[in-house]
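Enquirer: Sequence and predicted structure are below.
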Amino acid sequence: MQIQVVTGTAENQQDRVSQLLNELGNDHRKTVQAEAYGANGLVDILEVRATDGQREILVLSCSRLQIQAVLEWRSCAEDTTEFEDLVLHLVRLPDSNL
């Protein structure tokens, strides 16, 4: 599993998100709105999507706690090959103290 955390100013993040959406073919089904989930819920939905065959997922508006939960999930999944080709792009909330 590869995880890329996108941070920076809102303007820089928007440029990177636009670039990632272009790379994903502007397929919004490959995006997740992290604001809709708690930390564990986000991990759950990512696992469901990955199990269903999505190999690259863009996650928007992640809090620090959500990013930490995803990193912990990756640590737990290191011994399996099920998610080794999964790529997650986690876009951090700009100027967030969460």
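Expert: Ah, there it is.
Enquirer: For the rest of this, base every contact and every neighbour count on C-alpha atoms.
Expert: Fine.
Enquirer: residue contacts, Arg29?
Expert: Listed by CA atoms under 8 Å, 6 or more residues apart in numbering, Arg29 has no contact partners.
Enquirer: ok, which stretches of this structure are helices?
Expert: 10-23, 39-51, 64-77 (DSSP state H).
Enquirer: what's the spacing between the closest residue to Thr31 other than its chain neighbours and His89?
Expert: Leaving out its chain neighbours, the residue that sits closest to Thr31 by CA to CA, 6 or more residues apart in numbering is Leu58, at 4.6 Å. Taking CA to CA, to the nearest Å as the measure, Leu58 falls 5 Å from His89.
Enquirer: and here's the other structure:
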Amino acid sequence: MQIQVIVEARANKAEDSFGSVMAGLKRTEHGYPLIHADAYAVEGLLGILDVRAARGERELMVLQCGREQIQAVLEWQSETEDLLNLKDLVIHLVRKAEI
């Protein structure tokens, strides 16, 4: 599993890595592989990541992540590193911009 943390760009800044990752996402039969982290508590986010990976999605982008959510996903990565079905999973975590 590969995890990339991207800091959300403010409106007046260039959206370099965020924009290029968004442009590269492939539509699946379930739509684009986007997850809105602000709709989930920490455990709920881990659950939806597990569900999406189990149904075969190999690249996911999680928008509006808080610090606790990012930390939990990184810990989940450590706990699941030996699972073969998650080896090729790529997760892009987009951290909320701090104002």
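Expert: Perfect, thanks for sending it. A quick note: this is a predicted structure, and the numbers were derived from the prediction, not measured.
Enquirer: what's the TM-score for these two chains?
Expert: Here the superposed chains carry a TM-score of 0.86, computed using TM-score structural alignment, normalised by the length of structure 1; 96 aligned residues with a CA RMSD of 2.0 Å.
Enquirer: Between Leu58 and His89 of structure 1, which is the more surrounded one?
Expert: Using other CA atoms under 10 Å as the criterion, Leu58 of structure 1 and His89 rank with Leu58 on top: 21 against 18.
Enquirer: What's that one aligned with over in structure 2?
Expert: By TM-score structural alignment, Leu58 of structure 1 lines up with Met61 in structure 2.
Enquirer: Pull out the buried residues from stretch 40-56 of structure 1.
Expert: Leu42, Val43, Leu46, Glu47, Arg49, Ala50, Gln54, Arg55, Glu56 (16 or more other CA atoms under 10 Å).
Enquirer: Matching the third one against structure 2, which residue comes up?
Expert: When you say that, I think you mean Leu46 of structure 1. In structure 2, Leu46 of structure 1 lands on Leu49 (TM-score structural alignment).
Enquirer: ok so, going back, contacts only, for the match of Leu58 of structure 1.
Expert: Met61 of structure 2 neighbours (CA under 8 Å, 6+ apart): Pro33, Leu34, Ile35, Ile91, His92, Leu93, Val94.
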